[in-house]
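Enquirer: Below: sequence and its predicted model.
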Amino acid sequence: MSYFKVFIIGFLSILLLSFGQSLAKATLGGELPSGQDWRTARRDSTGMAPDPAQLRDTAIVQIYAAHTYGWRGLVAVHPWIIFKPAGATQYSRYEVIGWGGIDAVRHNYTIPDGYWFGARPTLLVDHRGARAEAMIPRIEAAIGSYPYGKTYRSWPGPNSNTFLAHIGREVPELKLDLPANAIGKDYRPLTHPIGLPPSGKGLQVSLLGVLGFTLGVEEGVEVNILGINLGVDIKSPALRLPFIGRLGYAKVAGDDN
């Protein structure tokens, strides 16, 4: 058997196993639509974000990601960022959404830490205090400089994951590690195929997010084939897998890691 056949068999096996794990997790977690209307899907608070009124004097920056609605939730996630400076009693939430308006970038589309159409989010980043305070102006500048504010494509991008990857590159202190199933995070225009990974530290080579590789401080080593990502996180040992994102140690980027 040739090496190419071994590679194809191994690649397809990983895809099938990862998809099976994603399907099982979504089924057990009740995240599959099962006929429910998106308008009635759960959108209330998860209680994950700190109470901004109780921490009025503390600056906070957090990034979340949740499985997208419907069948796409089996293969991809939707991320967003929330933040508040010291003295504020409310969060600002930013994300990219592909429906309901000309502008893709939305401000306070919904509550800061809500379920995303029935899916409970995962916390990716949690910074507080002086470091968070210093990040916020740069985060706001990155939001303002996002180059695809009126463009949205689910695959290969630009989309909501492209937006957060842009912020991560502009503010590497976030230590953002978007998971392997954040389809669109690797989108780069053909005119700029080489640059920083979403964590802002390392090297990424990518052709429109369809073919490439990433070597990042937070990401480790990751290969992208048709938007399907496979890799290994070395810093916080884990496998980076399509559909399920991460298999290994839990990881939340904060001031202590």
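Expert: Yep, that arrived.

Enquirer: contacts, neighbours, all on C-alpha from now
Expert: OK.

Enquirer: Give me the distance between the two termini of stretch 170-182.
Expert: 18 Å (CA to CA, to the nearest Å).

Enquirer: cool, and stretch 231-246?
Expert: 9 Å.

Enquirer: what's the spacing between P112 and P79?
Expert: 12 Å.

Enquirer: Repeat that for A253.
Expert: Counting by CA to CA, the gap from A253 to P79 is 15 Å.

Enquirer: Surely E170 is in contact with G200?
Expert: Yes. Applying CA atoms under 8 Å, one finds E170 in contact with G200, separated by 6.7 Å.

Enquirer: Which of these two has more residues huddled nearby?
Expert: Neighbours per residue (other CA atoms under 10 Å) separate E170 from G200, with G200 holding more: 25 against 21.

Enquirer: Contacts only, for that one.
Expert: 168-172, 175-176, 216 (CA atoms under 8 Å, 6 or more residues apart in numbering).

Enquirer: let's see 7 Å
Expert: 168-172 (CA atoms under 7 Å, 6 or more residues apart in numbering).

Enquirer: One more: R138?
Expert: With CA under 7 Å, 6+ apart, R138 has these contacts: V171.

Enquirer: any idea how far the closest residue to P33 other than its chain neighbours lies from E31?
Expert: In space, and not counting its chain neighbours, P33 is closest to G70: 5.7 Å by CA to CA, 6 or more residues apart in numbering. In this view, G70 and E31 are 8 Å apart by CA to CA.

Enquirer: so R128 touches L55, yeah?
Expert: No. In this structure, R128 is not within contact of L55 by CA atoms under 7 Å, at 10.0 Å.

Enquirer: quick one, which of these two is more surrounded?
Expert: For R128 versus L55, the count of surrounding residues by other CA under 10 Å is larger for R128: 19 against 15.

Enquirer: dump the residue contacts of the residue lying closest to that one once chain neighbours are set aside.
Expert: Among residues not flanking R128 along the chain, I60 sits closest, at 4.4 Å (CA to CA, 6+ apart). By CA under 7 Å, 6+ apart, I60 lies in contact with 83-85, 127-129, 132.

Enquirer: Mark which of those are part of helices, please.
Expert: A132 (DSSP state H).

Enquirer: A further structure is provided below for comparison with the first:
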Amino acid sequence: MMVVLSRILLVIIGLFILPLSTHALWWTLREDVAPNWRAADWSSAKLLPSVSQAPQAIVAVYAARVGRWRGIFAHHTWIVVKEAGASQYTRYDKVGWGSPVRTNGWAPDGRWFGNAPHPVALIEGEDAQRLIPQIREAVTTYPYAAYGSYNAWPGPNSNTFVAHVLRSVPELNAALPPTALGKDWRPLQDLVGLTPSRTGVQISLAGYAGLALGWVEGIELDFMGLVAGIDIRRPALKIPAWGRIGMDPITW
């Protein structure tokens, strides 16, 4: 029994603790980490075209590192939509303060705590126009939108919200980054289910541990919110704290 426990401990250290420790060391050496909320840059990262230059419908999902020490291991994710001919983008975030689901709280492609976002999904044209009503409906039906329902770890949090939208609109065909802490949170009474893309199966012990096997999500092993895995569809490694290393997760 002790031998088995020792091997499990070694696996946990090798797969999760060691990557987390090395990324924490790298993060502390950075000189561009904003010290607080007020000092951070929240401006547009200029990833989206102006509405005058893009009359087509657009759907985007973005992820950016969170602030201060939490950026060692976590990303924040959000959703942006714009109907064809619309005069502005609409951004949706779930945060732990203010309105339960924030609408247009920040620039649609804004930096998060000074950290530039990267796209998780980007759809344009007729496909985007068709999905936008479903996305707006998913936003309104998020079951943990009430005040007091936000829990930074292990969830439900901002990434649980985006995972809910992906699950409600699987045609988005996207997987959140492995560092989207809370994306795999499920209530204990909902232990087993489909992955957000509905292309596989997910098991989650309330976000403390879990396993996902899906064509879009790949193979993911979750331990205390840290995710290790492999993307087979678009080859890449998923390394705890460091994130995804390999092929771009979306097709441009």
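Expert: Perfect, I can see it now. Given the structure is predicted, the values throughout are model-derived calculations rather than measurements.

Enquirer: Got a TM-score for the two of them?
Expert: Remark: TM-score between the superposed chains equals 0.92 [TM-score structural alignment, normalised by the length of structure 2]; 248 aligned residues with a CA RMSD of 1.8 Å.

Enquirer: before we move on, which element is the counterpart of Q62 of structure 1 in structure 2 in?
Expert: Matched to structure 2 by TM-score structural alignment, Q62 of structure 1 sits across from A60. In the assignment (DSSP states H and E), A60 of structure 2 maps to strand 58-65.

Enquirer: Can you list the residue ranges for strands in the stretch 51-200 of structure 1?
Expert: 60-67, 77-84, 92-96, 105-107, 122-128, 194-195 (DSSP state E, counting those that start in this stretch).

Enquirer: From L241 of structure 1, how far off is the aligned partner of L176 of structure 2 in structure 1?
Expert: In structure 1, the residue matched to L176 of structure 2 (TM-score structural alignment) is L178. Going from L178 of structure 1 to L241 of structure 1 by CA to CA gives 12 Å.

Enquirer: P121 of structure 1 now?
Expert: Counting by CA to CA - P121 of structure 1 and L241 of structure 1 are separated by 18 Å.

Enquirer: Looking at A253 and P79 of structure 1, which has the bigger crowd around it?
Expert: P79 (26 against 19).

Enquirer: For that one, give me its contacts.
Expert: Contacts of P79 of structure 1 by CA under 7 Å, 6+ apart are 64-66, 95, 160-161.

Enquirer: Residues contacting stretch 209-229 of structure 2, please?
Expert: 15-16, 154, 173-175, 178-179, 181-182, 195, 197, 199-204, 207-208, 230-233, 237-240.

Enquirer: How many neighbouring residues does the residue nearest to P33 of structure 1 have?
Expert: Neighbour number of G70 of structure 1 under other CA under 10 Å is 17.

Enquirer: Structure 1: which residue goes with P154 of structure 2?
Expert: In structure 1, P154 of structure 2 lands on P156 (TM-score structural alignment).

Enquirer: Please name the residues that touch K175 of structure 1.
Expert: 199, 218, 253.

Enquirer: same thing but at 6 Å, please
Expert: Residues near K175 of structure 1 by CA atoms under 6 Å, 6 or more residues apart in numbering: 199, 253.

Enquirer: how near is it to S154 of structure 1?
Expert: From K175 of structure 1 to S154 of structure 1 the distance is 25 Å (CA to CA).

Enquirer: Which of the contacts of stretch 209-229 of structure 2 fall in helices?
Expert: Among those, no member falls in helices (DSSP H).

Enquirer: What is the neighbour count of the aligned residue in structure 2 for G168 of structure 1?
Expert: By TM-score structural alignment, G168 of structure 1 lines up with L166 in structure 2. With neighbours defined by other CA under 10 Å, the count for L166 of structure 2 comes to 24.

Enquirer: repeat for L208 of structure 1
Expert: 22.

Enquirer: Trace it over to structure 2, please.
Expert: For L208 of structure 1, the residue aligned by TM-score structural alignment is A206.

Enquirer: Translate A134 of structure 1 into the numbering of structure 2.
Expert: Under TM-score structural alignment, A134 of structure 1 pairs with R130 in structure 2.

Enquirer: burial count for its match?
Expert: 12.

Enquirer: still on that earlier bit, which member of the contacts of I60 of structure 1 is positioned nearest G248 of structure 1?
Expert: H127 (22.4 Å; CA to CA).

Enquirer: ok, that closest one to L16 of structure 1 distance?
Expert: From H127 of structure 1 to L16 of structure 1 the distance is 36 Å (CA to CA).

Enquirer: buried residues in stretch 124-143 of structure 2?
Expert: Using 16 or more other CA atoms under 10 Å as the test for burial, stretch 124-143 of structure 2 gives 124, 128-129, 131-132, 135, 138-139, 142.

Enquirer: just stretch 186-194 of structure 2 next, same as before
Expert: Under 16+ other CA under 10 Å, the buried positions of stretch 186-194 of structure 2 are 186, 192.

Enquirer: That one aligns to what range in structure 1?
Expert: The aligned range for stretch 186-194 of structure 2 is 188-196, by TM-score structural alignment.

Enquirer: one step back: possible to save the contacts of G200 of structure 1 as a markdown table with distance to Y91 of structure 1?
Expert: Formatted as a markdown table, those follow (distance: CA to CA, whole Å):
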| residue | distance to Y91 of structure 1 |
| --- | --- |
| G168 | 19 |
| R169 | 22 |
| E170 | 21 |
| V171 | 19 |
| P172 | 21 |
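
Enquirer: Tell me which of those residues fall in helices.
Expert: Short answer: the contacts of G200 of structure 1 in helices (DSSP H) are 168-170.
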